[in-house]
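K.L.:
All I have is the shape, not the residue letters:
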């Protein structure tokens, strides 16, 4: 890499500090953390989205957990040696000021290292801010030729390139950083911006230099799945690519990396595990109630792709495991795949809004026509709630033609809802139930879509008439629920189950809508009811409904499967025993094919792998896993927030849409409809 290229890369990495600093300032402003200094260190302000707040919140809590563990351990160490905190790539972080205000720096000091421009800018900011100077006490600034930019009794800021280890070592020694004192090294999203050899040298240098130390890193991992690929693409676009993820893709590889470099103990967890195991339930509930939130998939996926690691060595820390293993968060790795389902592109026509959307609903109107409505996607060159409908049609069994865009004609307008359901009433009518316009604004009205007869459809598009058809005295105010057609005493009903609402984060309610009269009716249901859930799957079987997975209380994925079984007096809840138990998941879809329940995609947080298709034999209860072979489709393919349509005669499954707002990396939409070939199931016993 030439000098100019290296300088550009360094500038791009420095810009990530500026973005991160504004996010931390927004985090404090919204009450996620107590930090009066973030806004003082960063000029300007930005209001971040709730998803960004959650991501930076769990990062702050994880790093804070490690800092407390170090200080508590260091305080128990024999007196006479001052504890040291060395923050590598510190940027605009306010750690020193927070610790000083809390009285945690008695007998301790902080050194910070970052690029010279970043370090000098921070030193200038401190010097011109009286509230900060009052905490540092008397200080002096270094000249432009010196690496030492700021120095007070217990705080020093140095401008150095972490790739120049000899100069780093000399400058730190000159700034008073000892080799024998208990030392905490912090590197938040730092090593991954270094070339792997430079990062390895830094880890080994730290192990050799400090006799008693704890090295804490927070950074990205899991590059192999769809979210990981989009994450890598985002940082490449910023000219600050992530390095080493192919060599160290998971926490096991990261632990081994530090142990081989001379650290004697090491523990690490991803952010999902940290959030559930190391934060009290009361604190989690406080955070979850700070802002309206409905991006669970991206929250859990972000947490699955970041980890916190603490490596230790020396007398004070040699046996320290900051994140000891526990059965509170069991890792569930599915058995070896029983096979694969080949995927192929169903249609390459993506003109107009197409199927580049998520949070939508789809329904098979006829064997040759699929309707998709709602969701968040691309329309008129921007990302928004999609108001146009989409038709996917075909003239022969295996070739889906380009889409036709439908527009509403008379009656009510489409309100742009997400996370609703659609039920086919006939080949010309569809029922819309539930959904939301925002996390605080449910879509109350029950809608009915009326289509012209198939022979009246033209290539110019299809006009759809939308009418309100609210049953008397009842309108659904939930979303992320499910609807399934069931039968009772030769009458057809729509069974509505679960979901969430503005008032309740998770619902256990169910309702029956009589299809002939469009009236809500009461039908007796016996047996132990499933626990409340949303973002689960539901599909019809033997006149009843199969409910699988979902997100339950405390935002935890579920692995239970229940059958709403028709009986003489109404229905009966039965738990379906599955062996081996399925991995807890949500945001998946489900279908029954030849007596087998297929759970397609979704999000799970208890496994090191990522979901494909789980196949459950409903007669024996045996489950098996199938991977999706994406060799022939554009990668990445995100199989969550999607819809799917089963074509039993062709032994195929169509995946429509999918994706999400991937943390701060941008919004991703699957660009094509994808076909899964299920024919291998028909040959199995």
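P.N.:
Alright, I've got the coordinates. This one's a predicted model, so the numbers in the text were calculated from it and none came from an experiment. Numbering: from 1, shown residues only.

K.L.:
drop to CA atoms for contacts and neighbour counts, all remaining ones
P.N.:
Fine.

K.L.:
secondary structure element for residue 291?
P.N.:
Taking DSSP states H and E as the definition, one finds residue 291 inside no helix or strand.

K.L.:
how much space between it and residue 302?
P.N.:
18 Å (CA to CA, to the nearest Å).

K.L.:
Which of the two has more residues huddled nearby?
P.N.:
residue 302 (25 against 17; other CA atoms under 10 Å).

K.L.:
give me the number of residues near the nearest residue to the more buried one once chain neighbours are set aside?
P.N.:
The shortest distance from residue 302 to any residue other than its chain neighbours is 6.5 Å, reached at residue 663 (CA to CA, 6 or more residues apart in numbering). Close neighbours of residue 663, defined as other CA under 10 Å, add up to 22.

K.L.:
What segments of the stretch 551-685 of the chain are helices?
P.N.:
Shown for the stretch 551-685 of the chain, the helices assigned by DSSP state H, counting those that start in this stretch span residues 679-682.

K.L.:
ok, and what's touching stretch 418-431?
P.N.:
Residues from elsewhere that reach stretch 418-431 (CA atoms under 8 Å, 6 or more residues apart in numbering): 359-366, 374-376, 385, 432-437, 446-453, 479-485.

K.L.:
at 6 Å what do you get?
P.N.:
With contacts defined as CA atoms under 6 Å, 6 or more residues apart in numbering, stretch 418-431 is touched by 359-361, 365-366, 374-375, 432-436, 448-451, 479-480.

K.L.:
Check which residues of that stretch are buried.
P.N.:
418, 419, 420, 421, 422, 423, 424, 425, 427, 429, 430, 431 (16 or more other CA atoms under 10 Å).

K.L.:
Included below, for side-by-side comparison, is a second structure:
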């Protein structure tokens, strides 16, 4: 039948041609019994009042439920131009129609023997179902006029006034029409001597027979088309045909019967039947008598486009079963289905729409269930094929790349995610049953010509309905895999395709964030929302744009508070080339992009330039105003503007837009690019790793094969369009978007790029479309998002946080605080700002100040610990994290100097470090080991003496690691790790007590992981990733360095230089009592108290299952066995060259060293891929 569009009133009558409106002289086309004022025994209650069909191209909406805002289609310039004059005319029509009484239950063939009992409720339901025809036929007419220009038009005769639909609705109906055309063409093209009959069940006003008879007469030779629908609707359709010469001329010997129901009209190629499909007995009789359907020389195709969906399951199953009784038969069915259940936001909106219209979908389920229904009806399983319309869209056999591109030339289009959601919720089924065909014969499926010739092996048609592909990964999710959603506090603001802006101060990172631009409930926005977990927050403002913007990018410059906004669009054919820099809290317009673009990918880079690192933006791809898709790489600096980056070699990513990109580390020069869409509208399922070399060229490596080999049949969830990549405590996650093969589900719309395992969600379900995600204190903050759900309305996300905490165990602090307008740009702001070296200062695009040898440290990720946190995932991610305000016992208040002296014993002897300077140096031993009484030590520290206690085992300090409970039992009960860190306790190696005065610990790394628990005082820690070790002055075999990274006045070692320090990537944390810092293995670090006294407990634990060196390891920093063995192997290699001349030995040893260094670099790159994305295996 059809579907009503959100905003249209059920019962609207404007779909009728003007010649058939009440008051015209041909109104007699209605049965005499239905003329104004007439009554019949079959008459029911007065018909639903006919009202204007009021959905134009834009600005139409439907409220889905109380807390869902009014939905709109994005304004594109094609506004609803309905005039008051036309509306007045339609009101007259509506008033006249009140006099009309309608009935869908009429005598068959005029053979009524008396009054027919009518069920008023059924009659009303039937009328509502007939009304769905109105919206769909208007939408198809919009498609016909726009997309089939210069072709014969047939929908026009069934629609009184053209209404241009939105691009999303146009494209959706175009795909529906294409799918039905594909199925019918396949049948008509079959080589057979039999008569062919095409029966369109629930045809509505669809002119399917005329589309084929008028456009492809040769293909239709010997074929008969049968239209079947409710009697009243078919009477109207026959009346239109009778009055339209262009239609009658196609039908040879067209005659009408004058009957109210049953056989209404016929010609050589066409038959019109008025029949209620819930009672098909009359239709059986007509088709048997008039067309001899059960004859041996007949091949039949049943077509049903969203008609049996409105029937009860038993009734529609009877239709399927009856169709399967024919000997040579096909069935082409296009209907809705639920690929991820009724609670998916699109599905919920769709179902609510039909419920509101009082035309609920009676038997909607999954594609597999529908296939089983056809098998149960009598169609062979091997002869029943089914695929979603989204699969068909991406199938190059069903639809060529040029056909898809041609659509974009009709009207601008950028509603790709919404189009995919629509197409994913509709399927095309094609079932066949031919005589003499052995469908149980296994090679049959491989040899026959499939309707879906380009089907992928993972589709439902290529595997039995009772089992899944053996290559499909079988996931078993545990509590640690699941992410829980927690909605933000009221109020909510709705927008999608916005961009996040960092807070104005770096200290506020993770505590507040801005959400800028995007598409709101009424229009594109230029405002910026500020979200925070604190009450007192500085509002965040966007740049002064001339108009609202969406699909733009905002890139934060490293760990600074500065950022760059690039590109975006108003409408899909109006891309912006503007770029804006926020420097020192002020927005300045900088150099424009070479070409305006939107849905591009942008990431921050930190270049190791001299004398200070340079913060830059690397940008790739995007789409331009004319629809051109870009493959260029650009890099921006404040001084040079945008420069093209050359890609080395032949291997390079093809052009795309809507891809997702992220760097390997927060301030690195390498990263990955995933997915995106081609100019032909196909989602790319590829995975690229890129590295920016020192000569400013790019090396790209396609690693798709490794990733897809790991995912096997589930590889389709990797390549996405419109997804977001974000760092988290679980590693980097890819969230949302669409794939090219199927719709993502609640189980797999979040993919862990390190393990390549999906991370399912529980709780209130957001729609990960048009959303923005960022890593904040407490989890992942998901802001904005939503979608226009085809013609059914719009669904909006309520912003939320994703984390490990269960409902009731997480205290929501985040909420929307303010919304600020960006204002319009002044003449001064519109001038292009070119940054000078003095503007950059110490931070390079950061705050002003003197040059520093060490890059500004980035704040270590922070979060509040919560029940259910999966700490092993933090350990596996191998990234430091600060757990704030933890419950570690009474020690934070009880461990005063006096208490400790009494509890431990003031006279107890302890070994301490006595330093001569503030910075202790283990390599140069600028301190002494002395033994003091504990009371004396505590008093000295209180008075600011440079002393440091790292507790040792009391019984065997040179053999056993220290343990707080064994070596300090009198205070051990005061300290405890939170139960969420049970993994640490279970794998504990040692737990040293640390008490220090105003001295800094030397730079070192630990082989074992550890958690540093601050008890009293404040302490500053600097950490460096393992990849920085060669820049920090570590001598061979040493686990400590003499480099003073705090930059104190007592000098630094000559083992490193300024350039080396400039290439490091420091991270910083300041710990208060109750804070815990997780320090992964091999992360170089050092500490400095900010007060005279600092007390901490350090818990070391084993995180590797093997690889530790044999023998004792008192301090937890003995290098791994492989490293110790490797150093011995180096000695052996060097000795093997002893017999050669020194210059020859040096030549080859240097070559070997370079080879090893290159392999180490490759391993580091692979390690980045491993730690950030996946353990894929191979080399």
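P.N.:
Received the coordinates, thanks. In this text, all values refer to a predicted model and were calculated from it rather than measured experimentally.

K.L.:
what's the counterpart of the residue nearest to residue 302 of structure 1 in structure 2?
P.N.:
Aligned by TM-score structural alignment, residue 663 of structure 1 pairs with residue 790 of structure 2.

K.L.:
so residue 902 of structure 2, which of the three states?
P.N.:
helix (DSSP: H, G, I helix; E, B strand; the rest coil).

K.L.:
where do the strands sit along the stretch 551-685 of structure 1?
P.N.:
561-567, 570-575, 589-593, 596-600, 613-617, 623-632, 643-647, 652-656, 659-661, 667-669, 673-677 (DSSP state E, counting those that start in this stretch).

K.L.:
For residue 185 of structure 1, find the nearest of these.
P.N.:
Closest to residue 185 of structure 1 of the strands of the stretch 551-685 of structure 1, according to CA to CA: strand 659-661, at 32.8 Å.

K.L.:
Run the chain-centre distance for the closest one.
P.N.:
Here the centre of mass of C-alpha atoms in strand 659-661 of structure 1, compared against the chain's by CA atoms, centre = their mean, to the nearest Å, lies 9 Å away.

K.L.:
Run through who's touching it.
P.N.:
358, 638, 641, 667, 668, 669.

K.L.:
so residue 243 of structure 1 makes contact with residue 192?
P.N.:
Yes: under the criterion of CA atoms under 6 Å, residue 243 of structure 1 makes contact with residue 192 at 5.1 Å.

K.L.:
of these two, who's got more company?
P.N.:
Just comparing residue 243 of structure 1 and residue 192: by other CA under 10 Å the higher neighbour count belongs to residue 192, 21 against 18.

K.L.:
ok, now which ones touch the alignment partner in structure 2 of the more buried one?
P.N.:
In structure 2, the residue matched to residue 192 of structure 1 (TM-score structural alignment) is residue 309. By CA under 6 Å, 6+ apart, residue 309 of structure 2 lies in contact with residue 361.

K.L.:
again, only this time at 7 Å
P.N.:
Each residue near residue 309 of structure 2 by CA atoms under 7 Å, 6 or more residues apart in numbering is listed here: 335, 361, 362, 363, 364.

K.L.:
Same check on residue 605 of structure 1?
P.N.:
Contacts here follow CA under 7 Å, 6+ apart; on that basis residue 605 of structure 1 touches 272, 300, 304.

K.L.:
Which position in structure 2 pairs with residue 207 of structure 1?
P.N.:
By TM-score structural alignment, residue 207 of structure 1 lines up with residue 324 in structure 2.

K.L.:
okay, now the closest residue to that match other than its chain neighbours: neighbour count?
P.N.:
Spatial nearest neighbour of residue 324 of structure 2, chain neighbours left out: residue 378 (5.5 Å); criterion: CA to CA, 6+ apart. The burial count assigned to residue 378 of structure 2 is 15, neighbours taken as other CA under 10 Å.

K.L.:
Need the counterpart of residue 378 of structure 2 in structure 1.
P.N.:
Mapped onto structure 1 by TM-score structural alignment, residue 378 of structure 2 lines up with residue 262.

K.L.:
Check for me that that match belongs to a helix.
P.N.:
No: counting by three-state DSSP, residue 262 of structure 1 is not part of a helix but coil.

K.L.:
if I look at it, how far off is residue 202 of structure 1?
P.N.:
In this view, residue 262 of structure 1 and residue 202 of structure 1 are 12 Å apart by CA to CA.

K.L.:
likewise residue 430 of structure 1?
P.N.:
With CA to CA as the criterion, residue 430 of structure 1 and residue 202 of structure 1 are 61 Å apart.

K.L.:
Please apply the same query to residue 568 of structure 1.
P.N.:
71 Å.

K.L.:
List the buried residues in stretch 318-338 of structure 1.
P.N.:
Buried-residue list, stretch 318-338 of structure 1, by 16+ other CA under 10 Å: 318, 320, 321, 322, 323, 332, 334.

K.L.:
Tell me which residues are up against it.
P.N.:
Stretch 318-338 of structure 1 is contacted by residues 66, 264-269, 273, 277, 310, 312, 583, 606-609, 624-627 when judged by CA under 7 Å, 6+ apart.

K.L.:
what's the neighbour count on the spatially closest residue to residue 246 of structure 1 that is not a sequence neighbour?
P.N.:
Using CA to CA, 6+ apart and skipping residues adjacent in sequence, the residue nearest residue 246 of structure 1 is residue 223, 6.9 Å away. By the criterion of other CA under 10 Å, residue 223 of structure 1 has 20 neighbours.

K.L.:
still on that earlier bit, more neighbours: residue 568 and residue 202 of structure 1, which one.
P.N.:
Neighbour count, other CA under 10 Å: between residue 568 of structure 1 and residue 202, residue 202 has more, with 20 against 8.
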